[in-house]
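[1] Here's a sequence, model it:
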Amino acid sequence: MPNQRFYLKLALIAFLILLLLIPQAFMLGLVGERTSWRQQAYSSIEQSWPGMQTLAGPLLTIPYQLSYNVTEQVKDPNGKEREVLREVTETDALYLIPNQLDIASKLQSSLRYRGIYDVPVYSSGLQVKGNFNTHPLLDLIAATKDKKIRWEKPQLSVMVRDQRGIATPPTLQWNGASLAFKPGNNLPGSASAGMHALLPDIDTTQASQLAFAFDLELRGMRSMNFALLAENSAVQLAANWPHPSFSGELLPETREVSATGFNAHWKASSFSYNVSGALEQCRKGECAGLLDRAVGFELIQPVDVYQQSERSIKYAALFIVLTFVVLILFELLKKLRVHPVQYTLVGFALLVFYLLLISLSEHVDFLKAYTVAALASTSLLTLYFGAILHSRQLGLMLGAGLAGLYTLLYVILQAEENALLMGSVLIFVVLALLMLATRHFDWYALTAGSPPSRIASDTDHPVPAIPDDSPVR
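    Down below sits the predicted model:
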């Protein structure tokens, strides 16, 4: 009869653990909901501040008309065929990328708020300079020497992803002359975000180097990228944000990250990207692809509190199972009776830790939120364990063990790259300690209601003494 009651209670506790997985799933859903609200805050700020930026160019466009004669067979009114010459005119454009492109950027970041959520934004001071080689013009003239070319007004185009990010109209220094930029990149098949400048006629009698330079203040949020459309490119970037995440087609060749900001340097050539393919698409009227392949960085938050909270909630079932197993052991060893309602309250107290963690981490540093939530949960359960086990010493022992588990969990949460490994080791160590501590128990005697007896073994290890304090009054 005692065995049946024990197994019935064990089944009831197992069912209770399954029921407690429902509020655990609710906690995970709550994290997802708060994450979506934060994304809505990002979108709200993006409506009134320039979004993620990509700078592409400059790109030199030289439109031209190509005229030539073609011979056609036509029939006269008498039905006789004769040959006639007809002039055909085609409109095309030559797209040139810089022979050398140098970009120096100094980025100042700050935070914008929507409610409790903050989003990193920036203002980047850019110094862009380089030169174009006009030898491709001579190649085009040589390839069409039997045709007539009429050159049209050349232009220099600079593309950005969000037009609102251009704070002040810049001035182009072109081959020793100052020219004004106009809004819109004026390239086909693009969103027209950016700017362009009309250039003086280019000498087509000989190859030359055309130097350019301009300063640009570009605003954006969360990320900044550079599409390196040049034969040879170099980007030197300095920022005051201490938590960059480098992304894009190439990582920086050198980088230095400190508590006050970071510096990074990229170098690339036309061999690093399929620049010719992107230019060919632009020649066909699809210039939007010039923004796709770029290098850059993201301004990430140092601690994603929702990601940390979600990862901690996944260990809730482990905490509940371990706590319930320890309570069952003390029930058997101390000959106590812990009611299923008390198990339920202990499970809810363990889950409240995660609710406190989610809510507090939105307002204070994650470490402070974790510490307060862990202290509150551990203190409550320590008092409750002492009462239901009728022993202050056992309550303190279980509370200390729970505090140790919370400490280990925090260490695992901070070790992002090794979190799975450390979590697996933690589960193995806890299971090993539990098995070693109970390896000499006579479970048949324990579940039958008689005092535990030691199983005979080759080694003589006494069963650890269980504290027998006076009941808590």
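[2] rest of the way, CA atoms for contacts and neighbours
    Fine.
[3] And the helices in the chain, which stretches?
    Ranges of helices within the chain are 2-48, 135-143, 275-283, 305-313, 316-334, 340-361, 366-388, 392-414, 419-437, 443-448, based on DSSP state H.
[4] Another for comparison:
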Amino acid sequence: MENTNKPQQNKFGNWIKTSITARMLMVGFLVIILLIPLSFINGLIKERAYRQTDVVNEINEKWGNNVLVYGPILKIPYKTYSETKTFNEKTKTYFKETKTHINHAYIFPESLKSEVDVKSKTLNRGNFESAVFTTNMKFSGHYIQTDLKEKDIKNEDIIWDKATVIIKTSNLKGIKSEMLLKLNNNSYAFQTNFNDGSKNYHLDVLETGFIDALDISTKENANFSISMTFNGSKQIEIIPIGKITTMQMTSNWADPSFMGNYLPNDETKEISQTGFKADWKVLHINRAFSQQHLNTIPNLNQFAFGTKFMVMVDEYQKSERSAKYGFLVIALTFLIFFLIQTLSKIDIHPFQYLMIGLALTMFYTLLVSISEHSNFLKAYLIAGISVIVLITLYSKSILKTFKFPLFIGLSLTALYTFIYVIIQLENYALLVGSIGLFLILSIVMFVSRKIDWNNG
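    All right, here's what the predicted structure looks like:
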């Protein structure tokens, strides 16, 4: 039995060694097998990224979340009347009863100017960090004479001595300074627990005490100014409630992402490695809401604009993008060994292919683990050099020459450099990647032209 099986085993082994088709099938099978550890590595990267997201959210929750400012809004109570008829059974007559109701009008300023100065920094917890900021926001502007006749409200029905000013914000917790409204020659402090008149309290609204609103009804303009300081993260936005709204934002953040319905003016926008400066101007004809509203404050978040302060591509995103090219790296490396084996007639065992493939997958675990303690470039260099040196030395023991291992080392260096360049690019990644793959395909076609594919 043993003598019968040995010829069959030798025949199969010789077929693997001598047949180009058999070697191609073997290499393809090993590439597919190595997709299993690559999938686990991708899962590891995503798990670490989710962990980072949780830590960042926890840091931001304690420091301060995104900043959205909606205001200042003039809140003026007014009277409305309703009449009811009641039938008297004894007298067989109707008598009328008039009830008085208190409602509120919300008036937006005629002009709103905002000056925003943002100082960003990073907070660390373990291996993770979050970008946060402290911003000083100064608002100024003016209200014009308040007239609600267009809303069918008479001046004598307006309760001027009960008027207040309110500001809505998404980040009450992040406020780090006392807030005072300066209206004409008077100052008013803000307080929380805003009541919308229906016994519902809103914790995201600040409201002053009663203001001297009679001045607003009699004077041509009522000037105001407010200063507030926030600890926040992620983004800063305001809602353009002024008939003319302007905002100037300066920051030491080098990678701003302007967001919302309105972009800053290109003529005055400046972005450099030390920060940015941007100016916005929004007119009332640019947005679809009026300056006066009755009974409720409208939800105008869709009209907000501002800046996002987030890392464009963080370390885990770069690692994940790098791992997506894992299949390409393994396939091209195996292709190089396959061409060397076919052209030079050097025997390479499937186990040796497998060891080379596992070494290539180790690059990504090294990259993720090192990048948690250093920046991505250093991690990429350390992981890349380690894997290239390992495979080059291992190739020397397999191929028994210097020229082929040297060629393999240079090829891997070029391949990892090519992938790093693609990872760093945003707008041109697809273009550069397509050109690179076309050049690689051209080289492979040129080299493989000498192979006799009919032999096996």
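[5] Got a TM-score for the two of them?
    For these two chains in superposition, a TM-score of 0.89 is obtained (TM-score structural alignment, normalised by the length of structure 2); 437 aligned residues with a CA RMSD of 2.4 Å.
[6] picking that back up, okay if I get the helices of structure 1 as TSV plus mean neighbour count?
    As requested, the helices of structure 1 are exported to TSV (neighbours: other CA atoms under 10 Å):
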stretch	mean neighbour count
helix 2-48	15
helix 135-143	14
helix 275-283	17
helix 305-313	19
helix 316-334	17
helix 340-361	18
helix 366-388	19
helix 392-414	17
helix 419-437	13
helix 443-448	16
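[7] can you put these in TSV and add distance to N240 of structure 1?
    Below are those laid out as TSV (distance: least, CA to CA, whole Å):
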stretch	distance to N240 of structure 1
helix 2-48	21
helix 135-143	41
helix 275-283	32
helix 305-313	22
helix 316-334	38
helix 340-361	25
helix 366-388	22
helix 392-414	24
helix 419-437	29
helix 443-448	63
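[8] wait, which of the ones you listed is closest to P77 of structure 1?
    Closest approach to P77 of structure 1 among the helices of structure 1 is made by helix 135-143 (39.2 Å; CA to CA).
[9] To L85 of structure 1, which of the helices of structure 1 lies closest?
    Nearest to L85 of structure 1, of the helices of structure 1 and by CA to CA, is helix 135-143 at 21.8 Å.
[10] So which residues make contact with that closest one?
    L94, L96, I149, T204, T205, Q206, A207, S208 (CA atoms under 8 Å, 6 or more residues apart in numbering).
[11] Quick one: closest of the helices of structure 1 to F297 of structure 1.
    Using CA to CA, the nearest of the helices of structure 1 to F297 of structure 1 is helix 2-48, at 17.7 Å.
[12] list the contacts for G326 of structure 2?
    Counted by CA under 8 Å, 6+ apart, G326 of structure 2 has contacts L38, T361.
[13] What's the match for it in structure 1?
    Counting by TM-score structural alignment, G326 of structure 2 corresponds to A316 in structure 1.
[14] before we move on, what about Y106 of structure 2?
    Match for Y106 of structure 2 (TM-score structural alignment): Y95.
[15] And that match, how close does it get to K129 of structure 1?
    18 Å (CA to CA, to the nearest Å).
[16] With T205 of structure 1 instead?
    T205 of structure 1 is 25 Å from K129 of structure 1, by CA to CA.
[17] Show me just the buried residues among the contacts of helix 135-143 of structure 1.
    By neighbour count, with 16 or more other CA atoms under 10 Å, these hold L96, I149 as buried.
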